[in-house]
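Visitor: structure for this input, please:
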Amino acid sequence: MKNIFYSLLLMVFSQQCYAQSSTADQQKLLDLYQNQKYAEAAQYLKNSYTDQTNDQKALNQIAYCFLMAGNNVEAEKYYSKAYQLQPQNLSVLFSLGNISTRRGNQQLAKKYYGEIVKIDSNNFNVYKLLANLYPSVKDSLRFVYLLKANQLNPNEADVAIDLAEVHGVSQEYEKAYHVLDVAIKADSENLVLQRAKLPLANQLKKYQEVITTGEILLKDGDDAAVIRDVAKAYYYTKKYDQAIKYFSRIEKLLMQNENTLYFTSLSYRYLKNYKMAAIYANKTIEEAISPNTASYYALLGLSYEENNQFKLAHAAYKKGLQFKATPTLYYRLAILYDTKLKQPKPALNYYKLYLGSKPNAEDDEAEIKFTKDRIAQLLLTD
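Guide: From the prediction side, this is the model:
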């Protein structure tokens, strides 16, 4: 979106730099422009014209300088006045739409861009900008505007990538692939387009294309997403040694996930390396389980316990231990057996397990002291 807007600014600049004025020194303005002293240029122009001026070129010049100086409020003020004088001026409408977007007023931006569509229904830039005002890939209007922009300019990379993403979410992989393929034919060295196309080629079982393109892309540097696609392509073509090689590269980048570990385990299994298959099956399981699962069960158990649902609390604490033996779970079980279920022997066992799990001496000072005192009491009554 920025590229579009700055292109428009250059167009406005070329028009406005040479705007004739009886009061403003155009050479001085050019010097200020060339040195990017837009705030000074804006102030100079304001002083050269009265606030009541209806000179369209002057208003555009002042607004442009304020915009380039980052003063959106003043820029909007002057562009709005220019808009009142010429409501169908495309450069003014584009500028007002952009300012509205910058200031977070999406509805106003849609209004200005919508007016451009009414004036010029084949304006590629406005459809691209409108699409960006609907960020959700599931929004039907985003799809409509991207589709129109792509029809007007199928070679433009940004729109092609965004439209392919929308098609991909709808599982229309052939359409997504075709959109990117057209753009790539127009710019065969565009690595961003090629990266976007790679997972789609995998979905469409174009595995040799994935391998060939992916290995070229990886010469530009490691990219976990590209490595993953190449690894899967090798897996699906039953080249399991190569698949493992690429999945291992993902691990070295610390970018492995449940899916990549799963495919690594399967690859080892097909190679009849059952020892490594088991290792990666375990890694897959560990990756699939949240490190916070035990804490969640501790919270669930405590909720049950406080509601006097002791059997459910006991089950929740024990389930949590299956994921990770934490000091909190041992302590909660000890307290549950001791004070609620009135079973001193298992309570004593869990108090000991709690101390053995090395709770934080500073954070859990009170619990540690209580546990030691309670162990001493239980041993006396044993």
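Visitor: going forward, measure contacts between C-alpha atoms and count neighbours the same way
Guide: Noted.
Visitor: can you give the contact residues for whatever helix or strand Asn259 lives in?
Guide: Assessed by DSSP states H and E, Asn259 sits inside helix 258-270. Outside of helix 258-270, the residues within contact range by CA atoms under 8 Å, 6 or more residues apart in numbering are 228, 232, 235, 240-241, 243-244, 247, 274, 276-281, 283-285, 287-288.
Visitor: let's see it at 7 Å
Guide: The set of residues that contact helix 258-270 without belonging to it, under CA atoms under 7 Å, 6 or more residues apart in numbering, is 235, 240, 244, 247, 274, 276-278, 280-281, 283-284, 287-288.
Visitor: out of the residues you listed, which are buried?
Guide: Neighbour counting over those (16 or more other CA atoms under 10 Å) leaves Tyr235, Tyr240, Ile244, Phe247, Met276, Ala277, Tyr280, Ala281, Lys283, Thr284, Glu287 as the buried ones.
Visitor: how about the nearest residue to the second one, chain neighbours excluded?
Guide: Read that as Tyr240. With CA to CA, 6 or more residues apart in numbering as the criterion, Tyr240 has its nearest non-adjacent residue at 5.2 Å, and that residue is Ser267.
Visitor: now, which of the contacts of helix 258-270 sits nearest Tyr112?
Guide: Ala288 (47.9 Å; CA to CA).
Visitor: name the nearest residue to that closest one, ignoring sequence neighbours.
Guide: Once chain neighbours are set aside, the closest to Ala288 by CA to CA, 6+ apart is Glu258, at 5.7 Å.
Visitor: so how far is Phe247 from that neighbour?
Guide: 12 Å (CA to CA, to the nearest Å).
Visitor: how about the helices of the stretch 251-382 of the chain, start to end?
Guide: 258-270, 274-288, 293-306, 310-323, 327-335, 344-356, 365-381 (DSSP state H, counting those that start in this stretch).
Visitor: ok now the fifth one, how far from the chain's centre?
Guide: The reference is to helix 327-335. The chain centroid and the centroid of helix 327-335 are separated by 39 Å under CA atoms, centre = their mean, to the nearest Å.
Visitor: now swap in the longest one and tell me
Guide: Relative to its chain's centre, helix 365-381 lies at 50 Å (CA atoms, centre = their mean).
Visitor: now the second one, please; I'll put the structures next to each other:
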Amino acid sequence: MKNPFTLLVLFLLALTSYAQDAKTVDKEKLFDLYQNQRYADAAQYLKNTYGDEVNDFKILSQMGYCFLMAGNNAEAEKFYSKANTLQPHNLSILFSLGNINTKRGSTEKAKLYYGEIVKIDSSNFNVYKLLANLYNSPQDDSLKLNYLLKANFINPLEGDVAADLAEMHTSYQQYEKAYQVLNIAINGDSDNLVLQRAKLPIANQLKKYGEVIASGEKLLKDNADAGVIKDTAKAYYYTKKYQKAITLFKQLEEMKMENEATLYYTSLSYRALKDYHQSALYSQKTIDAGISPNTSSYYALLGLVYEENKQFALAGTAYKKGLQFKATPTLYYRLAVFYDTSLKQGKNALKYYNLYIKSKPSPTDDKEEIKFSKSRIEQLKLTN
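Guide: So this is what the prediction gives:
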């Protein structure tokens, strides 16, 4: 494929072969602008020379290209659109208009331009790839899959499409199809580490554990990728090589890349080795990882809403439920005020005011709450 500079030189030679309304360009000046990649200056020079009302396809194409290379998509679209009116079936112009509208977020217009290309050339790999990238919402999955299938059929060795298609097959739990798509692409490019990494979780789903371990260990020599570590560790677990699984799962912890699933498998691995102490420890870590750190705050809010709506029994339950997830200063304070003002239970209020102070609230952010709590503690001591 010709590079952009070569294309521009060809355009330049074409432009100098004729003039419109006796207007000509300084070819040396234009060549110098191209050579120094001053596309904005070149575009403006052509526009100043020919004006906005130019109706020559080659000049319009050249001006559109210069504005596009300069990053001025609005002007580029204007001139490309005029060129498209003159030659509505020109693939280069349609691709450019589709590209410009994609960049500008006009997805529906881009789909129309790429759709025109499909009508003209139904075996064009690039247009199917571009169309697939425009369908990203869940309701568009069937269309995205259709375009990826067509692109992959035309060129099954292209890695990006193979990876995207395999991901789509996986989302439909069609693991064998996903595996085969990646296998074909990898056979065409055995050094493509992206494709090899993408195949590991799919191979695990198909219980090809030996393959996962062999490929995973090879990949880990190149880079300690968290996804590869996780998939290789799971394969070791399923082949009952528990200590190797634990070693890799702990590596994720050192990288701060552990999650609920990896902690769970770590606990299972320790249990299989009858190390019940560590298994219990990682079971608790799994539980903690599965709970949002904001859960206690959500219960604090729920309790406050119930309290303001005079649903006191529900408010108390919500506040105490929040404490089961994380005992925060906010929850202790809300409970103290709840018992103090809503239920008029001084003894319980005193208990939670004291717990609030002991929980070390922020001396700057919670200055007023701390002052109020200490004051109420002294007052409640006198009445209890």
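Visitor: and the TM-score between them?
Guide: Once superposed, the chains reach a TM-score of 0.93 (TM-score structural alignment, normalised by the length of structure 1), with 377 aligned residues with a CA RMSD of 1.9 Å.
Visitor: ok, the buried ones among the contacts of helix 258-270 of structure 1 vs Gln27 of structure 1, which is closest?
Guide: The shortest approach to Gln27 of structure 1 among those belongs to Phe247, at 62.2 Å (CA to CA).
Visitor: quick one: that closest one and Ala231 touch, right?
Guide: Yes. With contacts counted by CA atoms under 7 Å, Phe247 of structure 1 reaches Ala231, the gap being 5.9 Å.
Visitor: picking up where we left off before, tell me which of the helices of the stretch 251-382 of structure 1 sits nearest to Ser95 of structure 1.
Guide: Proximity to Ser95 of structure 1, assessed across these by CA to CA, is greatest for helix 258-270 (46.1 Å).
Visitor: Provide the aligned range in structure 2 for that closest one.
Guide: Per TM-score structural alignment, the counterpart of helix 258-270 of structure 1 in structure 2 is residues 260-272.
Visitor: in that stretch, what's buried?
Guide: When neighbours are counted by 16+ other CA under 10 Å, the buried residues of stretch 260-272 of structure 2 are found to be Glu260, Thr262, Leu263, Tyr264, Tyr265, Thr266, Ser267, Leu268, Ser269, Tyr270, Arg271, Ala272.
Visitor: make JSON lines from the residues you listed and add distance to Pro4 of structure 2 to it.
Guide: Formatted as JSON lines, the entries for the buried residues of stretch 260-272 of structure 2 read as follows, by distance: CA to CA, whole Å:
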{"residue": "Glu260", "distance to Pro4 of structure 2": "49"}
{"residue": "Thr262", "distance to Pro4 of structure 2": "48"}
{"residue": "Leu263", "distance to Pro4 of structure 2": "51"}
{"residue": "Tyr264", "distance to Pro4 of structure 2": "53"}
{"residue": "Tyr265", "distance to Pro4 of structure 2": "52"}
{"residue": "Thr266", "distance to Pro4 of structure 2": "53"}
{"residue": "Ser267", "distance to Pro4 of structure 2": "57"}
{"residue": "Leu268", "distance to Pro4 of structure 2": "57"}
{"residue": "Ser269", "distance to Pro4 of structure 2": "56"}
{"residue": "Tyr270", "distance to Pro4 of structure 2": "59"}
{"residue": "Arg271", "distance to Pro4 of structure 2": "61"}
{"residue": "Ala272", "distance to Pro4 of structure 2": "61"}
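Visitor: and which of those residues is nearest Val337 of structure 2?
Guide: Sorting the buried residues of stretch 260-272 of structure 2 by distance to Val337 of structure 2 puts Glu260 at the head of the list, at 35.7 Å, by CA to CA.
Visitor: can you tell me how far that closest one is from Leu273 of structure 2?
Guide: Plainly put, Glu260 of structure 2 is 20 Å away from Leu273 of structure 2 if you go by CA to CA.
Visitor: so what's the aligned partner of Thr232 of structure 2 in structure 1 closest to, chain neighbours aside?
Guide: When the two structures are superposed using TM-score structural alignment, Thr232 of structure 2 falls opposite Val230 in structure 1. If the residues on either side of it in the chain are set aside, Val230 of structure 1 comes closest to Ile211, at 5.3 Å by CA to CA, 6+ apart.
Visitor: quick one: map that neighbour onto structure 2.
Guide: Taking TM-score structural alignment, Ile211 of structure 1 has Ile213 as its aligned residue in structure 2.
Visitor: its match reaches Ala235, doesn't it?
Guide: Yes. In this structure, Ile213 of structure 2 is within contact of Ala235 by CA under 7 Å, at 6.3 Å.
Visitor: so for those two, which sits in the more crowded spot?
Guide: The residue with the greater number of neighbours, taking Ile213 of structure 2 and Ala235 and applying other CA atoms under 10 Å, is Ala235; the counts read 28 against 22.
Visitor: so how far is Asp365 of structure 2 from the more buried one?
Guide: Following CA to CA, the distance that separates Ala235 of structure 2 from Asp365 of structure 2 is 49 Å.
Visitor: give me the mean distance between the helix holding Asn259 of structure 1 and structure 2.
Guide: Compared with structure 2 after fitting, helix 258-270 of structure 1 deviates on average by 0.5 Å (mean CA distance after the TM-score superposition for structure 1).
Visitor: and for stretch 274-288 of structure 1?
Guide: Taken against structure 2, stretch 274-288 of structure 1 registers an average deviation of 1.1 Å after superposition, with mean CA distance after the TM-score superposition for structure 1.
Visitor: contact partners for Ala83 of structure 2?
Guide: Under the contact definition (CA under 7 Å, 6+ apart), the residues listed for Ala83 of structure 2 are Phe57, Leu60, Ser61.
Visitor: for these, which entry has the maximal number of neighbours?
Guide: Taking other CA under 10 Å to define a neighbour, the member of the contacts of Ala83 of structure 2 with the most is Leu60, carrying 26 neighbours.
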